[in-house]
Structures are given as C-alpha cells and as structure tokens.
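Visitor: no sequence for this one, just the structure:
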C-alpha cells in the first residue's frame, strides 16, 4: 500500500502480529522449527521496541524464560567437557546426553545470542546461566582464521558468527573465549576493494556482514584499527546503498531489513545523519500491512517476523515516534541494555 494513511505506524496491529507468533506459529514456518528461538527474539524484541513488552502476560513471560533455560546445553556429565555448551534453537533436537545420540546436542551461536537477548528483554537476572560453560562453548568455535563456526556439529563459519560470539562475550562480560586480535585481523582481511565488508576474505561486500563486522569492532573497542581512509570510504559505500530504502549490495533491490543493517552500520560510524531519513521512512512504511500487522521485505508481499522487527528497528534508529531507542551494536532496546549494565555492575561487585 502506498498512501498517506499507511505512513502512520499501525502500532496496535503490530502488537497483535507479534503476539500471534508467541502463541501459535503458522504452518509456513514449520521448516524454521529448529531456529524457533530467533522467531521468539524477533517477536519479543519487536514488542519491546513498540513499548509494549507488558502485552506479554507475566505467565507467558515466565513460560518463555523457562523454555529458554531448557534449551541451555550443560557440560557433559561424564567428563565435564564444555565445548558443546550454548543454547539450541528449539526442542526438536534437544537430545539427552545419556541417550548416546548426542552428536547434535550442542549450542548454536546465533541461538545463544538471541536467547540471551530475549532473557534480557524480559528482565531475567541471568542467574541460571552457566556463564563459564557458555564462554567455553564460544571459545571452542573460533577458527585459526579468526572467524567462528556456528556449532560444533559442523557448519559454515563466517562474519555472522563472529558477531554472535562478540555479543555473547559482551553480554556475559567475559572475553576469555574470544580472541579479539585474531577476529579483528579476520575482519580487516574481509574488507573489499570497494571498502564494504564481506562474509569472508575475497567475497562480495554485503550490508549485513558489514554491520556484523562494525558492531564486533565496536563491542571489542577495535574500531580504531580501521584507518581514517578506510572509514571514510566505508561510509561512502554504505550511503550509496540508499535508493529510497536501502539495498544490501550494489545493483540489488531495496529491502526493509537493510534499514537496520545499513542504518545501524552508519549509526556506529556516527554518520546516519548523512542519509535521507524521509526516503527511508517512506519505503519502510510502503511495506507495512495495516490490516494484520507486520512489515514485509518488499511492498505488496507477505510480512514476516524478521522484516517486521528489523523494519521497526530501522525506524527507531531515525527517531520514529512511538518506538523505544535501539542500541545498534547489540540490536536490543536501550531499556534492555540498561538492565544488562545493571547486571554487569552486580557481577563486578560479587567478584
């Protein structure tokens, strides 16, 4: 829809939209069952950014928290090995270690990151986390090149999981499982000829992985490892991704999610104000469904939780009325981040 009425945030519809995903998932998402934690993350964080976290009843909040802790992989009972520790994406492959079929009983970095974000957003005190085991699980996944694999059971390793590992380490306030020097070197080697940042060295620059790299450098206090020239050229590359909304790569269509990925990258570099807020806002609102709620990837296509949350997060970055402030590096609200900082102070006082 492209009309003036659609340029107003359909707040009530979006709240109902996210609540539906926290109660009953449509059959179209059955293929995503093993990553159900990410769907919960988009929904809970979306409600938070809308300032409607209280729409989740205390009972449902408690059940979500209990469900997440059931997905925490504990150290091996026989030998104490912590390399598999983390959060799984759902109970689909939540196999007991004692069954003998435990090859897939291991954490996944993206699920650990999003699981921790949900717990913070719901105000949990993280007291039931095995923080040491989670950090050992992160440490086991870093490669010699400096990047991270997602899981011990074998999968791709790239910039996405470098970011997830950095977020986990930041949230747990423990960098002992994250080799900062090696990860920074990997990021710098992944800078392309156009000064965007790729998944891996010598691949194509991409808006999503540029965000992952910049957020990691910010969280690890390593942004100063980029030269002034590299930063200025990277700003240029990011700003050139805007048409009305943002595209992820040159010669690709714009997409709602890049309002966050590219917008947050510019925010980290203190350059978002150089973009055209009005054009970005207009594009994101063109993808809004005012009837059932949600935002889609492109106008007049089906909405989904990821694009709905990232669309809202992108609007938050440019100061849209009715939305809470986002902390771009962690992709959680400032409210949740303030709760995290209070926990860090508590942990420091206890150590």
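Guide: Structure's in. What do you need? In this text the structure is predicted, and so the values were computed from the model without any measurement.

Visitor: going by C-alpha atoms from here, please, whenever you check contacts or count neighbours.
Guide: OK.

Visitor: quick one: distance of the longest helix seen in the chain to the chain centre.
Guide: Secondary structure of the chain per DSSP state H: the longest helix is helix 334-350. Centre-to-centre, helix 334-350 and its host chain are 19 Å apart (CA atoms, centre = their mean, to the nearest Å).

Visitor: again, but for stretch 57-70
Guide: Remark: stretch 57-70 is offset 20 Å from the chain centroid, using CA atoms, centre = their mean.

Visitor: adding another structure so you can compare the two:
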C-alpha cells in the first residue's frame, strides 16, 4: 500500500470505528489487486461474462436466487441487457421463449408482476417491459402489441397518491424507484397524460435532501380539508431518508422525462431542484485513490460496483442539464504512473467526473475470474452487479448526449399520429396534445453517441455498446420500441 494513502481514522472505539475496520479491509483488498495487476487486468473478460450469463439463463439460477422469486422479470432483464451491452445478439427461439415467459407475468388488471399469478408492481413492470423491448418486436407475436396498455394505464392511475406520487403496488409504499419505473414505461409505451403526471414534478423535487442527492420519498403535507391535490400545501414536505445514489439517479431521470411535459417556470432553478448541489454531492461520492475511483452509494459508505451506474450514470444527465461542463468544476484525468494504461487518454478534455478512474475500478475490482461482475473483492458475482457494472463501464467509455442535429432529423421525419392514438382511453381522461407527445418522443430519441469522445481504458477491444442515459437500454432498442408506439420511423 506504499503508493496509497488510507482513509484517516481517529482511533476512537465507537460503533462507527468498528465499521471503519470494514472500510480498511476493503481498501487493503483493492490496493492489493491494483498492486498485483498487469496489462491483462485492464481487459474486459467477455467470454467469461458471456458464459456466466448464459449459464444463468439456460442452466438455471443457483439456489440463492430463490429469494428473488418475486423478481423474475428483473432476472431476465439484468441478463439480457448485460448481453446487449457486451454486444451479443439473440436468435429467434430465445426471443420467443423470453416473450412467452414475460407475458405470463402480465396481470389481468394491468401491469406486470414479479412472476406468473403475482400482483403487478411498478418495479417488475419496468423490468418486464424493458425485457420485451430487448427481445420483442412489432410482429404479430412479438410481444409489444400483447401489452394491455389500457389496463396498464388504469392500473397506474389506481396507484396515484394525492401528493402526485405513486404507490409501487396496491397496499405498498411510495418509492422514487417506482416513480422512475412508471415514467420510463409510460414514455416508451406512449401512455403519458396530464392526469398521470399531475403533481409528480413537485413530488420528485421535494425529495432532494440537504446534501443535494435524493431520498426515497417525502412526507405529504395536507391542509385540514380531505386530502387532494388542491389541499396539498407546498411546504413543509421533508425528505424521508438520506441521499442515495439509486434514488438520485431515478429522480434525475424522472425529472428529465417530465421536463418534456411539465417544465418548471423558474429559469434559475431547473425543475425546482438545486442542480449544482446535486453535482457537488455526486462527485464527492467518487471514491479515494486507494479505492480506485469507484463510487459509494451514500456518504461514508463503502464503494460498490453497482453505483458505477447509479452514480456514474448521473453525469451524462447532469452534463445535459448544466449545458455541458462550463458551469461545473472540472475533474482532470489521472495521468500518474499508477493510473495504468494512459496513452488512449492523451488530449482528453476535462470532464464532470473521472471517467478513466471509474473504468479502472470496474476492470480491476469488479470482474470475477469465474465470470460475471461483483460488488467488490470478496463478494460473489451476480446478475444485478454484472449488469450495472457493465452499464457504468459503458457510460464511462462513451459520451452520449442530446444533439441539435439528431433533434432536427427526428423532427423532420415526424409523422402525425393516427387519430386513434390521440384519442382517450376513457372519456374522462384527456391526453396530451400531439405537439407535447412529439416533444416527449424527440427528447427521448435525440440522445446519440459522440464517437470521437469515446475513451477506453485498456484499448478499444474493451468497447461496450453505448447505453441510453435515461432507459439503460441500447439506443437501438429504445428507438425500436418507441418508434412502434409513436408510429414513427426515425
């Protein structure tokens, strides 16, 4: 550990200092890996990860996954999207099996559950629809038109709370992850209405904590009259919980999706939140040099590979909101001898976070020799961490951003929606105008990769497919399903 400086300790015996010993053990393990690594350690082990994922899909999950019986769509999504990120395609028979499996989880009253005959849940609904986006198609048996959109919309509305938020399921709790999952699905399937998003922007903004990140929910605050949106007071609505990387990613992505339909009128406070405070908090969670530049999910917590996406994936969105990097402190790339392979980074401009260090962390710390990716050294690889490490690595490799050229091209190709698609599902529901739905489509589809800005620790052989910053799908998959439900060909 000679070249690394460990985290400071005051040597006072408290509950926190006992936890600090775990921090020290993690730092020692990471430093040892770094000291022992050679050039081969900077390579993505595609074959091992492919074999790991294929074993889970085709041979079955280990016994420990029985605890995730209510997360069956997630198990499919994590694996299929990991393969997509690695650049693997699927044959027709595997697609048919995946579509049939997912459709069996569709609830007769709308939405998808965690398994056959299980209640619908916003999180499993997202995983199911994203799996259909990857494996399905617009063909008659392609899965997309087998989604009961009318029932799903009615189920969405049955979960809506007076403060604008949504329960994750009937008799469930409000959770920022559920908000994100609902908005992604509603955006992809063209289900957005004024009624659906009413009060949602204010709710999401109210979850920002004093640190700058977002908590799981906020406390509703009503006047003495019966609860309704009209009786909801603007304050106080204190956040419920501490700032968290996963909730913060979901909150920021939700606000970007909402911006197309419900923009905030205050030009000095984007969508009602403090963006610079969010940025300062997010960049503070990129770990110390001894922790190889990974991300921790909360203040004073251990680094974890999955936050390579939940926090590393924040920065493309922050760059979009902040107009690039001119409004934020710049992070210079580490070009010291301990940085590993640096020649690919010659001339790289400053950025919002250290993309090079994050790639190095994933390649050194997260890859398991037996295949798959993990939380940190000493932990087994699993489907969840395999995907979100790969998504984080992809985000650190590529610069994906909205471009005026792409936006203009989509607008040029826009075809007016069929009249039946702009009609209401029920007489009392008013759908957004075609112009607003066009804005939603353009805002979601105008993200594209800036290929010259791509940088790969370990060389271009490590390249992964670019990931859409909002949906965590490839841009090709995103375009396919959104073109279908918006009747476009962009």
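Guide: Right, received. Where do you want to start? Quantities reported herein were computed from a predicted structural model and do not represent experimental measurements.

Visitor: quick revisit: got a list of contacts for the longest helix of structure 1?
Guide: Taking contacts as CA atoms under 8 Å, 6 or more residues apart in numbering, the residues outside helix 334-350 of structure 1 that touch it are 120-121, 123, 125, 171, 173, 324-327.

Visitor: give the aligned equivalent of residue 286 of structure 2 in structure 1.
Guide: Taking TM-score structural alignment, residue 286 of structure 2 has residue 242 as its aligned residue in structure 1.

Visitor: hang on, I meant residue 304 of structure 2
Guide: Aligning on TM-score structural alignment places residue 304 of structure 2 opposite residue 255 in structure 1.

Visitor: just residue 153 of structure 2 next, same as before
Guide: Aligned counterpart of residue 153 of structure 2 in structure 1: residue 135 (TM-score structural alignment).

Visitor: contacting residues for that match?
Guide: If you count contacts by CA under 8 Å, 6+ apart, residue 135 of structure 1 has them with 168-169, 174-177.

Visitor: how about residue 115 of structure 2?
Guide: Counting by CA under 8 Å, 6+ apart, residue 115 of structure 2 touches 69-73, 104-105.

Visitor: that one pairs with which position in structure 1?
Guide: Aligning on TM-score structural alignment places residue 115 of structure 2 opposite residue 90 in structure 1.

Visitor: check residue 167 of structure 2 too.
Guide: Matched to structure 1 by TM-score structural alignment, residue 167 of structure 2 sits across from residue 149.

Visitor: that match and residue 157 of structure 1, how far apart?
Guide: Going from residue 149 of structure 1 to residue 157 of structure 1 by CA to CA, to the nearest Å gives 4 Å.

Visitor: coming back round to it: wait, is the match of residue 153 of structure 2 part of a helix?
Guide: Yes: the assignment for residue 135 of structure 1 by DSSP: H, G, I helix; E, B strand; the rest coil puts it in a helix.

Visitor: quick one: the helices in the stretch 151-300 of structure 1?
Guide: In the stretch 151-300 of structure 1, the segments counted as helices under DSSP state H, counting those that start in this stretch are 159-172, 180-189, 207-219, 228-239, 258-268, 277-286.

Visitor: average offset of the third one relative to structure 2?
Guide: Here helix 207-219 of structure 1, set against structure 2 after superposition, deviates by a mean of 0.6 Å using mean CA distance after the TM-score superposition for structure 1.

Visitor: what's that helix in contact with?
Guide: With contacts defined as CA under 8 Å, 6+ apart, helix 207-219 of structure 1 is touched by 159-160, 162-163, 166-167, 170, 184, 187, 196-199, 223, 238, 247-249, 258, 261-262, 264-265, 268, 328-330.

Visitor: picking that back up, just the buried residues out of the contacts of residue 115 of structure 2, in ChimeraX syntax.
Guide: Here is the ChimeraX command that selects only those of the contacts of residue 115 of structure 2 that count as buried (16 or more other CA atoms under 10 Å):
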select :70,71,72,73,105
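
Visitor: mapped onto structure 1, which of the contacts of residue 115 of structure 2 hold?
Guide: Under the criterion both residues aligned by TM-score structural alignment, their matches' CA atoms under 8 Å, the contacts of residue 115 of structure 2 that remain in contact after alignment to structure 1 are 69-73, 105.

Visitor: in strands, which of the residues you listed appear?
Guide: Counting by DSSP state E, no part of these is found in strands.

Visitor: returning to that earlier point: tell me how far the match of residue 304 of structure 2 lies from residue 189 of structure 1.
Guide: On the measure of CA to CA, residue 255 of structure 1 and residue 189 of structure 1 end up 27 Å apart.

Visitor: just want to know which of these two has more residues nearby.
Guide: When residue 255 of structure 1 and residue 189 are compared for neighbours, residue 255 comes out ahead with 21 against 15, by other CA atoms under 10 Å.

Visitor: isn't that one up against residue 244?
Guide: No: using CA atoms under 8 Å, residue 255 of structure 1 makes no contact with residue 244, being 9.9 Å away.

Visitor: ok, residues contacting stretch 255-272 of structure 1?
Guide: By CA under 8 Å, 6+ apart, stretch 255-272 of structure 1 touches 207-208, 210-211, 214-215, 218, 231, 235, 238-239, 241, 245-248, 280, 283-284, 287, 295-298, 306-307, 310-311, 313-315, 317, 328-329.

Visitor: err, stretch 52-59 of structure 1, not the other one
Guide: Applying CA under 8 Å, 6+ apart, the external contacts of stretch 52-59 of structure 1 come out as 15, 19, 44, 47, 122.

Visitor: among the kept ones among the contacts of residue 115 of structure 2, which one sits closest to residue 444 of structure 2?
Guide: The nearest member of those to residue 444 of structure 2, counting by CA to CA, is residue 73 at 23.6 Å.

Visitor: so what corresponds to the closest one in structure 1?
Guide: Using TM-score structural alignment as the criterion, residue 73 of structure 2 maps onto residue 37 of structure 1.
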